[in-house]
Each structure stands twice: as C-alpha cells, then as structure tokens.
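Undergrad: Sequence unavailable; structure follows:
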C-alpha cells in the first residue's frame, strides 16, 4: 500500500505545529490535522489571548497609580468590549501566522476530526472532513498532539454553561464585566483570571481546596503571592472544598466545606479552574490498545507509545501541562524518528504565572530537595534592594535559589516580582548546562537590571551577598 505521508500530526497546538515544521525541515512529507483553529487552545484560547487581557489590566492598574511616577491621569477608565476585542485580534494574528508557516514549509493542513485504526507501519488516520466526506490516510508515523480541555465535575455543578459558570474559554469572551467573581482553583489559570478581573475592579474571591495557593510552587513563593494578591484586593478561601456550584436568581452560589463547616458564597459569575483533562476520547486508542495512565497517554523518553509508529506529545502525554514542554517534546520526537536525536535530555522546564506580581520557577522546591535527602544551600534576595526595581516602582517580591551543598549544582530557582517570567530563562540555561554556583557567581549580570537579583540570591546562598 502506497503511503500518503511520512508523518501525520493530529493537533496543531504549539507541540503539533512545531513538530510538523521540524519534520518538514528534515525532509518528511508531512500533514497536520486540525478540528478547529491552527495554533490550538494555547494560541487561540489560552496562553496568548490571556496575556493580552492581563497586559490591559496591568496598564489600567498602572494608570490608577500614575501619581507614584509623578504623572497625572485623572479618572482613568476602560472600554471592556475593546479590551476583549484586542485579545481576540492578537489570537487571530498569530493563528494566521501558523497558517503562513504551514504553507512556507509545504505542510498539508487537513481540516477535520481525526480517529485512528489499525494499520502498518503506523495506525491509519481517518479524517471526517469539515467540508464533508472523509479521508483515510496511511503514513510511517503518527504524532498525537491533541492537547487537553478544562476539567469539569458535573456531580457538584462544576460545568461551564457559557453564561454564569465559566471555563477559561468563556472567561476570555464575556459579554459584560462582572461586578463579583468566584474563582474555583488557585493554579496558574485561576489566578491569572483573578488578577485580570480584579485589575478592572471586580470583587474577586479565589477558592482553593488545598492549604495554600499555587500548590506546585515553593511554599515561600505561595505565601508571598497570596500576600501580594490580597494587597490588591483579592480574597482567598484556603482549605475550602466546593461541595456544590449552582445558578442563583442573580448569579451563582457556591457551597463550601471549610473545617467541617458548611457555608455559602454568592457572586455574579464563577470560573471553574480545577485542572484539565487530556483529549483522548474518540481517537481509536482503545482499538489500538494504547496504554493510558490516569487519563494520559503513556510514552517513553522519546515520546513513543506502546503502539508501533504512534507517538504522543504535550498535554495529552501528561504533566507539566505547558506549551513550551509540548514544543520541546515535538522537536525531540521528530528528530528521534529521523535518527537525528541523541539520548533524551532531561531539560528542566520552567513554569510561569502571569499575575501581578508574576511568579516563575524551575527545578526543585526547597521541600522537594530536602525530601530527596539532599543537603542544600538556600539564597534569597529581595527586589526592594535592587536599583532597577526601585526605579521602576516594582520592589515587591524576591528571588530564591537552591543549591546542592555537596556539588554546588543549582537544583531550583523560584521568583516572584515584576517581569520574573522573562528572567527565569537565565536559570533554565544554567541548569541545562549543569552550571554550579561557581559559574553563576562568575557570570556578569548587567546593571541596572532586575536580573541582578538572580546573581545576589546565588551569592546569598554562600554567605557573600553584596547588596543587603
């Protein structure tokens, strides 16, 4: 049987389209199947449009504090519809950019819904075309990059309805700005929406079942983030389990179990941000016998599944659920298929939360390092002692570093403050290159920059901090 393609990628999010481009660069005849919009959730309904919203909120907050900079901005206001429209235009622009890249790299885009059947040398891909009819395609390799969707819990009412109960998608295109908002879940998605809506004046309460917000972050960072967000007016209910979410006459009602006591909160709208579920349904995975663990496709270090010719990358293959992790896996997977990749590199993956202030981290937390039985050296440096931060009026937050006492290896780094999401890559590079404290201390950091706090936190771990 003649092969239609060397590689078919199912899903065009950051992992899928990046994998397709790399495959084309390596001379593979490549197709990508997309059921909705090129760029996937991240580009159209996630990473990118949310940052556009957050930027609008950040600027509006700055306008309200113009006097702190010696400026006068009397009674600033906003046009909510235009804020939302700008976000959608940003997403549309980048969606068009992915389309251009597909044409540039001669990747065939097949619009429709894919499922797989048994085939050789890889599963067959059957596409129910958006325009009608279907195509059955055979190739050498298939990469599954179908991503994930918002987790819902119907039993207690945590289901988006597009009206009063929102998922992240609904929260990006509301018809009106809510006066009050309940956010269920204090991970990155929940807190970013809480930060945006609070910036525009909503009365926001975040509900978290665990004993701290941002539970994947270092405990010191979580505590600092809660304190900073509370200063901005966001309320928190920690160690509070939602037992029921329902519509009320004028909005929504949440029933909580907090310390064994039941209580009720009300608001105009609620956002459900309790996690994600991988998109594994209706793909033919059961028929193929693909191994699934806790709702995600099981893969080896090269992203291969247990089925010949089938690979999986990104959110569908498990945590961390981050776009840059998916892209990294996509490139490695394709290069492995082409025989161009070496052993899998356990590259550390940074995480970023775009609240005000921002949070960024990489590697082990202090608790994790100690649980691993490591003796550690921990350094901290506050932005209130950093010249650029003082000049920019962004003195809230700090940098925390964790080194292995025996080897000097950088085990983890954690930050909270202005634009720390742009700074974390410096520590990512250091960890990828297996830098020790000696290399970081010997690195020249430009002055005046907020990145100098990274240097000082490293020095502090060894008792030689210079500016505090």
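TA: Ah, there it is. Computed from a prediction, not measured in an experiment: that's the story for all the values here.

Undergrad: all contacts plus neighbour counts: C-alpha atoms, from now on.
TA: Fine.

Undergrad: what element comes up after the longest helix anywhere in the chain heading to the C-terminus?
TA: Criterion DSSP state H: the longest helix present in the chain is helix 80-104. Using DSSP states H and E, the helix or strand that follows helix 80-104 in sequence is strand 108-117.

Undergrad: so the helix or strand following that next one versus strand 108-117, what angle?
TA: Downstream of strand 108-117, the first helix or strand assigned by DSSP H and E is strand 124-129. Put simply, strand 124-129 runs at 120 degrees to strand 108-117, going by axes from the mean of the first three to the mean of the last three Cα atoms, to 10 degrees.

Undergrad: Use this one as the comparison:
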C-alpha cells in the first residue's frame, strides 16, 4: 500500500484527522478538490465571524453618544469589508497548508472517486492539473462535508444574482437594501445580523414556531428579542410556498395560520439546511449503507465497507466543525 491512510476532504474534520494520523506514525495523503480547510475555513464559520465583527464595529458607532463620544462622516466601504473577510480565510488556508507540510502529509489536488480495493477502497483522483491518479491505503476516511440545500420545486435555488446561498451571501457584488432570509438556524441569523448591522431591512422566515430551533427555547426567545431590538423582523410558523424573481427583486410567498402573504426584497438568502456531498463518489457501487443521504457509521466512525470510515457533516448531525474534528481524531486513533 502506498499510504496507511487517505483522507478525502480537508475541512476541520479531514485535516485534523490527517495530522493526528501522521502524529501516530502513519503515512498519510489528503485529497482536496477546492481549498485546504474546507467550507468552514474558507466559506463558513471563519469568514462569517469576520463579517460579523465588521458589522458589530459599525453598529457600535451609532451609540457613541451613549459614551460621551462623537465621530464625523461615519460610513463603511462594503467591498473592503468583504475583502477583509476573504483575507482572513486566505490566511487560515495558508496555515493549513503549512500544517500539511509540517506533518509530512501529501496533498493531492483533485476530485476523488472510490472503487473496490483490497484492504480498503481504491481512491481514483481526477487531478486539478489534468489526468488522474489512483492511490491505495490500508484505510480511507471520507470527510467530504456538505453543501447548501436547494428546493427547486418552489424556486429556492441559488442563482448568484437575486437568490443567494452562503457563498453568494459572503462575497456579494453589492450591498442589498433589503433581504428575506429563509431559515433561522446559525447560518440564517448570522447573515441576517450582519446585513442588518450595515442598514439592510431584514426579515427572517422560519417554518417552526421559534427561531434557532435547535437551541434551547430560552436562548431562542432571548436572541429574537435582541434581534428585534436592532430592527430585524421575523415570521415564524411559516411555510414558504414559492420564491420568484421579478422587477428589481424577489417575491417570497408564505403561508401561516391559513393566511397567505408575499414578502418582497431585493435579495433572498436560502439558509434551509445542508445536503451531504455523498453523490458521485462511488458509494452506491461499493454498497455503503446510507441514511437519508448521509453515510451510516458505528461508534468508531466505520462504515459497513471494510477499511472505509466517514466523519463530519457527510456522516450526519450535529453538523458542527468541532464534532467533525473529534470524530476525525477518534477515527485516526482507531485506525492506528
């Protein structure tokens, strides 16, 4: 075998697992189709916090009088805010690149697909640079993450213009005047909070009867009260029936308590959940057990296929970076 472990995906689960395996004396390769650090570091947890910080700083300027302070010509450069966020992500990406070199982990840039192998599935990589490479190891770990869920049946599908998912919301071409956010989980309220801080009219639509439904009820109530104080609006217990584009914006049709209503805004942000990146990587041919699009694993993150492990978002809830890291470390230790 060329390697002891091949990790597919370099997010907070994959790169942490690769480092731990290397520390334990394993020869490790990591396959990444886009950017080291995955979605969390490049397009998720990290750059959104950079945006939120800019929003917080700007919003605090409107309360200077409360502290006996004053400032002239207070404003913001939207492009500079976005570029700062992207710069933070780029710095973190370089940090992960350094960690791979430091721990002697071979980085293979390309898109992986699994085929039947001896000790574990073979990994066939369509290389970014062109051509392909087949690598084998004693074990393979899937850390392929997830992407934003689309609901094309009702028109909720990112188009990069009027309907945004997290990528479009994180690096837009201009600051919108009004936004409807569909979904009030962490992603939805983060973007709602950021754009409201910069002055956008923000309405958040949630299907269940309270915002941030995976949090404690007390947290939901306290958060909603704080957000409303800042001018954010909420529609809870609402079903979105259609999202359409027209004129200079979008129309979001909702139903609640038997009553229909249409919300209008310049932009709609879809934050209705995620879909695991489990399609097109050969899982069906290998007979990997799945549960509603996610890979089924045991207590050691093993799948039903010999030598194949899965961690993080692709292996089910909770979809959190630190959960993926913990699973990656445990699986690496189990493999060693």
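TA: Right, received. Where do you want to start? Nothing here was measured: the structure is a model prediction, and the numbers come from that model.

Undergrad: What's the TM-score once they're superposed?
TA: Once superposed, the chains reach a TM-score of 0.99 (TM-score structural alignment, normalised by the length of the second structure), with 336 aligned residues with a Cα RMSD of 0.7 Å.

Undergrad: returning to that earlier point: the longest helix of the first structure vs the second structure, average distance?
TA: After superposition onto the second structure, helix 80-104 of the first structure sits on average 0.5 Å from its aligned residues (mean Cα distance after the TM-score superposition for the first structure).

Undergrad: what stretch of the second structure does that helix fall on?
TA: Mapped onto the second structure using TM-score structural alignment, helix 80-104 of the first structure covers residues 78-102.

Undergrad: The matching stretch: which residues count as buried?
TA: 81-82, 84-86, 88-90, 92-93, 96-97, 100 (16 or more other Cα atoms under 10 Å).

Undergrad: for the residues you listed, which one is nearest residue 153 of the second structure?
TA: residue 82 (31.6 Å; Cα to Cα).

Undergrad: quick one: the helices in the stretch 251-400 of the first structure?
TA: 285-288, 323-337, 366-371, 387-392 (DSSP state H, counting those that start in this stretch).

Undergrad: Could you dump those into CSV with distance to residue 277 of the first structure added?
TA: Output for the helices of the stretch 251-400 of the first structure, formatted as CSV (distance: least, Cα to Cα, whole Å):
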stretch, distance to residue 277 of the first structure
helix 285-288, 16
helix 323-337, 15
helix 366-371, 26
helix 387-392, 39
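
Undergrad: Relative to residue 198 of the first structure, which of these is closest?
TA: helix 387-392 (22.0 Å).

Undergrad: Any idea how many residues pack against residue 319 of the first structure?
TA: Burial of residue 319 of the first structure is recorded as 11 neighbouring residues (other Cα atoms under 10 Å).

Undergrad: and if you look at residue 272 of the second structure?
TA: Other residues lying near residue 272 of the second structure total 21 when counted by other Cα under 10 Å.

Undergrad: which residues touch the most centrally placed residue in the first structure?
TA: The residue lying closest to the centre of the first structure (Cα atoms, centre = their mean) is residue 322, at 4.4 Å. Neighbour list for residue 322 of the first structure: 314, 315, 351 [criterion: Cα atoms under 8 Å, 6 or more residues apart in numbering].

Undergrad: Return the subset of those lying in strands.
TA: Counting by DSSP state E, the contacts of residue 322 of the first structure place residue 351 in strands.

Undergrad: Let me have the contacts of residue 322 of the first structure in CSV, adding distance to residue 186 of the first structure and neighbour count as columns.
TA: Listed next are the contacts of residue 322 of the first structure as CSV, based on distance: Cα to Cα, whole Å; neighbours: other Cα atoms under 10 Å:
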residue, distance to residue 186 of the first structure, neighbour count
314, 22, 29
315, 19, 25
351, 15, 22
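
Undergrad: Fine by me, thanks again.
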